[in-house]
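*Asks:* I would like to see how this sequence folds:
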Amino acid sequence: MAGAETAAADASIPMKIAVAIFAKTIGLSPVKSRLASTVGVELAEAFYSRSIACTHDMMLSVVATSKVEVFPHWALAEEDGPVQFDGRGYPALWTGEGDLGARLATISERLFDDYDGVVMIGSDSPQLCSGHLVSAIAQMRHDPDLCVVGPAEDGGFYFFGTGRPVLRKVWESVTYSKDTTFNELVSRLEGRDIHYLPKEQDVDAAEDLKRLENNLSGKVGRLSESQRELLQWLRSNQGCSAC
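*Replies:* Purely as a prediction, here's the structure:
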């Protein structure tokens, strides 16, 4: 009985979740380099700015509908990035120097100083819906030790969340931007229970744009305004994969 009472008491305690949206700042860093090598820098930047807008609006909906307190942050690759992102709705942090593993570790450590759980997502999966993330965050509320991971179709991951920090040496031991990245990360989470989200695409290359268009077209009635604008842009630039 005492155990049940403790569990009930714990469940009633508000859980504060920080969401770090990893992004680059157009004008300070090259964005979507593989995409730009095929379609050109202008179109790649145009896509990325729309992807950022979709991610921003999705997080607004997550904050409004989640039963857990959610606090989005931009996690920017450039030291001057937070100044450029001022006014985009959420606090902006610099990820610090180093490779992606070091930056993931830095942001995670910084946010765990102030929050009960940390979620890290990318900014190049604009098809994600808020309900998808709300459900994933709910999993963390029921089991803070759980690692919730969303695999990307290219072998990486688009979502990572937990209520207990992952050691820096784990983040830094993974090889990123490879088709083995997701499997490497999961294999290093020894002793942690893992909840797997559905596999999703991100956009790295020109061929991903048509797949994204088909993805968004399949859920027109459920799209946010920014996602509808992105879909219209994709349809208007449907030949860009051949540029």
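*Asks:* Every contact and neighbour count from this point should use C-alpha atoms.
*Replies:* Will do.
*Asks:* out of all of them, which helix in this protein is the longest?
*Replies:* Scanning the chain for the longest helix, with DSSP state H as the assignment, gives helix 41-65.
*Asks:* could you say what helices and strands it packs with?
*Replies:* helix 33-39, strand 69-76, helix 130-142, helix 225-236 (3 or more Cα pairs under 8 Å, 6 or more residues apart in numbering; DSSP states H and E).
*Asks:* and this one, so I can compare the two:
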Amino acid sequence: MPRPEPDSPLSCALCVMAKAPLPGLAKTRLAPVLGSTGAAEFAKHLVLHTQEICRQLAGEIDTQWCLSPEPYDPSWRASGLVFTVSRGQGDGDLGQRMGRIARDILEGYDAVMLIGCDCPSLSPDHLRQAVAALQQYDSVMIPALDGGYVLLGLRKYTAEVFRDINWGSEHVAAQTRTALHKAGLEWVELPPLRDIDDAGDLPHLPESLIQQLPPAQQQTIQRLESKGG
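*Replies:* Take a look at the predicted model:
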């Protein structure tokens, strides 16, 4: 059963997991069609797009950028990206890093939401809906169409939610549901969204983002669309 809705709004932090957009590090599964440098450039556009989403939520949700490598690494200065509030992701696999961040954030906030920069269809309204869900539930998830998830929100830290997950596989969402159930948490799911991982996902980019890409990448996406992805 969902919890009764609190009398006052939750304090909620949005934590964005972001990799430096470097060739060979970011969006490597797109390198076969965009090249290593093109994949890195594309990754930078995804970060910029996510920054704009966060900017639209200023005053509603506090955003913290969780960076890999650490914020002081020269690669971030070289990227030209600037973050108002940032912290390092630290060591470990994705689950260890997200779990540590969630634990730390929940020491100062009522709730935390974790996202990446891979889902350009994620909108400010999706994030507002997720916050509203956390008013009543222990957790909220937005699944990805490939079996992962694009958002996980929590009201309490539970280490098991981030353990024994096959990160990067099509089982992430299902395994996380099992972990939430075993932890005794009540959760709700919003409609699934598509994240952008490989060439087959590129034709599904929002047109507004395609128009921001370099002409060569726009042409590549047009070719993929003409071939049915």
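*Asks:* hmm, back to that, can you say which of the helices and strands packed on helix 41-65 of structure 1 is nearest to R188 of structure 1?
*Replies:* Each of the helices and strands packed on helix 41-65 of structure 1 was scored for nearness to R188 of structure 1 using Cα to Cα, and the closest is helix 130-142 (19.3 Å).
*Asks:* Would you enumerate the residues in contact with the residue nearest to the spatial centre of structure 1?
*Replies:* By Cα atoms, centre = their mean, structure 1 has its centre lying nearest to I121, at 1.5 Å. Residues in contact with I121 of structure 1, defined by Cα atoms under 8 Å, 6 or more residues apart in numbering, are V19, A20, I21, F22, Y158, F159, F160.
*Asks:* Pull the number of nearby residues for the first one.
*Replies:* What it means is V19 of structure 1. As a burial measure, the neighbour count of V19 of structure 1 was computed by other Cα atoms under 10 Å and equals 25.
*Asks:* The aligned partner of L94 of structure 2 in structure 1: how many residues sit nearby?
*Replies:* L94 of structure 2 maps onto L100 in structure 1, with residues paired by TM-score structural alignment. A total of 18 residues lie near L100 of structure 1 under the criterion other Cα under 10 Å.
*Asks:* what lines up against G35 of structure 2 once you look at structure 1?
*Replies:* With TM-score structural alignment as the matching criterion, the partner of G35 of structure 2 in structure 1 is G40.
*Asks:* repeat for T84 of structure 2
*Replies:* Structural alignment places T84 of structure 2 opposite Y90 in structure 1 (criterion: TM-score structural alignment).
*Asks:* thinking again about what came up before, possible to save the helices and strands packed on helix 41-65 of structure 1 as a markdown table with distance to W94 of structure 1 and mean neighbour count?
*Replies:* Below are those laid out as a markdown table (distance: least, Cα to Cα, whole Å; neighbours: other Cα atoms under 10 Å):
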| stretch | distance to W94 of structure 1 | mean neighbour count |
| --- | --- | --- |
| helix 33-39 | 21 | 17 |
| strand 69-76 | 5 | 22 |
| helix 130-142 | 23 | 19 |
| helix 225-236 | 25 | 17 |
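*Asks:* To D193 of structure 1, which of those lies closest?
*Replies:* Here helix 130-142 is closest among those (Cα to Cα), at 11.1 Å.
*Asks:* what does that closest one contact?
*Replies:* Defining contact as Cα under 8 Å, 6+ apart, one finds that helix 130-142 of structure 1 is touched by 11, 15, 58-59, 61-62, 65-68, 117, 146-148, 161-163, 197.
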